[in-house]
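>>> Can you look at this prediction? I've put the sequence above it.
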Amino acid sequence: MMVKFTDDIGAMEEALDTGGPTPAEDNEYFHIGRMIAVSIVHGGPGLCCLSPNFFLNLIGKEKKIEAPIEDIPDDEVRKALLEIKDATSLNELRELTEKHSSMLQTAGCYRFMMNLEDKKRIVDEYMQWYFIYRNQFSIQSFLHKIIPKNIM
């Protein structure tokens, strides 16, 4: 069975659920961890593909990810957040949060805007959800299967 995902306006999303095993079920994280460990033991490079902010969050040094909106690869999400961030009036902000309510509700940060300063809070909350919380299962799997407990 193949499931195709669409957004609020009916445009295709990039994700496809083919019903196959996830990387965690296939132990891909474990195998990647072993490759990284072998590389480090033999003097090769370690894990260099993570952003510094994400790495600090991963090891528990930082609770919050600081990333610019431009780091979001999804064009529609990035555009929506930039619109909200650039709102110049409370009425415009309310209209934009209503327009993008489905996206914001998915992240758990949809609320009634009381003042113009609320735009920074809602964008920050969405960014945390986008980079951390929506990937929590994979992050936890990575931590438990790859990083030895004595390092944590």
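Yep, it's here.

>>> Please make it C-alpha for all contacts and neighbour counts, starting now.
OK.

>>> Distance check, the most centrally placed residue in the chain against Glu98.
Nearest residue to the geometric centre of the chain (Cα atoms, centre = their mean): Phe131, 2.1 Å. Distance, Phe131 to Glu98, by Cα to Cα, to the nearest Å: 23 Å.

>>> Repeat that for Tyr126.
For Tyr126, the distance to Glu98 - Cα to Cα - is 15 Å.

>>> same for the lengthiest strand in the chain, what does it pack against?
Taking DSSP state E as the criterion, the chain has its longest strand at strand 12-17. Contact here means 3 or more Cα pairs under 8 Å, 6 or more residues apart in numbering; DSSP states H and E; on that basis strand 12-17 packs against strand 3-6.

>>> Report all helices and strands that the strand it packs on contacts.
If contacts are counted by 3+ Cα pairs under 8 Å, 6+ apart, strand 3-6 sits against strand 12-17.

>>> May I see the buried residues of the helix or strand following the strand it packs on?
Next helix or strand after strand 12-17 toward the C-terminus (DSSP states H and E): helix 28-41. Residues 29-30, 33, 36-37 are the ones in helix 28-41 that count as buried (16 or more other Cα atoms under 10 Å).

>>> Comparison target, given below:
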Amino acid sequence: MIAVSLVHGGPGPGFFSQVLFGSLVYGPESVAPKLEDVADFEVAHKIQQIANAATVEELRTAIKNNDDYLSFAGCLRPVHSVNDKEVLVKDMLHYHVMNHVRGPFERFRDGIKTLGLLQQVKTFPAVFSPLFCHKPEKLTAEKMDNLNLLLTRGK
């Protein structure tokens, strides 16, 4: 639907994250998800526990507390120093944000190939990024006043 809409002059989706857009353009292996990309609060908490470990003992405790998830994600490994957490956090983020949704992502990517759109996006990513990606806007008092006016007029 997105491909057909864009090819026929319709609006861009405007809701993609930079990680999703980067995955489409450069491939899932080339993106580096961040903790902010994890929508599941419980998973984000697990990753944060490991990232916040300051000692090897804290890291091992965090790993032990989350060993079911780490095992399922294929990230469970022995740690020898506190620096091992960086690779572990990176692997957890990549699993949850990218590998966890690999099947739906591939079907979505196949849909974007419709009418040659994906090839054009890959050729001109800077042109397509504003059409696909969400750009958060700062909330200002003026915007709140305008919203309030719209809401009160509707009553």
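Ah, there it is. Since we're looking at a predicted model, the values are computed, not measured.

>>> coming back round to it: what span of the second structure is the longest strand of the first structure aligned with?
Counting by TM-score structural alignment, strand 12-17 of the first structure lines up with no residues of the second structure.

>>> mind listing the helices for the first structure?
28-41, 52-58, 75-85, 90-99, 101-107, 118-131, 136-145 (DSSP state H).

>>> Take the ones you listed and write them to CSV, including distance to Ala67 of the first structure.
Shown next, in CSV, are the helices of the first structure (distance: least, Cα to Cα, whole Å):
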stretch, distance to Ala67 of the first structure
helix 28-41, 25
helix 52-58, 8
helix 75-85, 12
helix 90-99, 21
helix 101-107, 17
helix 118-131, 8
helix 136-145, 17
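
>>> so which of those helices comes closest to Met12 of the first structure?
Among the helices of the first structure, helix 75-85 comes nearest to Met12 of the first structure, with 11.2 Å by Cα to Cα.

>>> which part of the second structure lines up with the closest one?
Using TM-score structural alignment, helix 75-85 of the first structure corresponds to residues 41-51 of the second structure.

>>> check the fit of the matching stretch onto the first structure and give the mean distance.
With mean Cα distance after the TM-score superposition for the first structure, stretch 41-51 of the second structure departs from the first structure by a mean of 1.1 Å once superposed.

>>> Quick one: distance of that stretch to the chain centre.
Taking Cα atoms, centre = their mean, to the nearest Å, one finds stretch 41-51 of the second structure lying 15 Å from the centre of the chain it belongs to.

>>> Need the outlier residue of the first structure, farthest from its centre.
His42 (32.5 Å).

>>> Asp124 of the first structure matches what in the second structure?
Using TM-score structural alignment, the equivalent of Asp124 of the first structure in the second structure is Lys90.

>>> residue contacts, that match?
Each residue near Lys90 of the second structure by Cα atoms under 8 Å, 6 or more residues apart in numbering is listed here: 32-33.

>>> ok, it to Leu76 of the second structure distance?
13 Å.

>>> Likewise for Arg60 of the second structure?
Using Cα to Cα, one gets 11 Å for the distance from Arg60 of the second structure to Leu76 of the second structure.

>>> Kindly report the same for Asp68 of the second structure.
Asp68 of the second structure is 9 Å from Leu76 of the second structure, by Cα to Cα.

>>> So if I had to pick from those two, which one is more boxed in?
Taking neighbours as other Cα atoms under 10 Å, Asp68 of the second structure and Leu76 compare with Leu76 leading, 18 against 12.

>>> measure the more buried one to Ala39 of the second structure for me?
22 Å.

>>> try Ile63 of the second structure
As judged by Cα to Cα, Ile63 of the second structure and Ala39 of the second structure stand 21 Å apart.

>>> Repeat that for Pro130 of the second structure.
From Pro130 of the second structure across to Ala39 of the second structure, the span is 22 Å (Cα to Cα).
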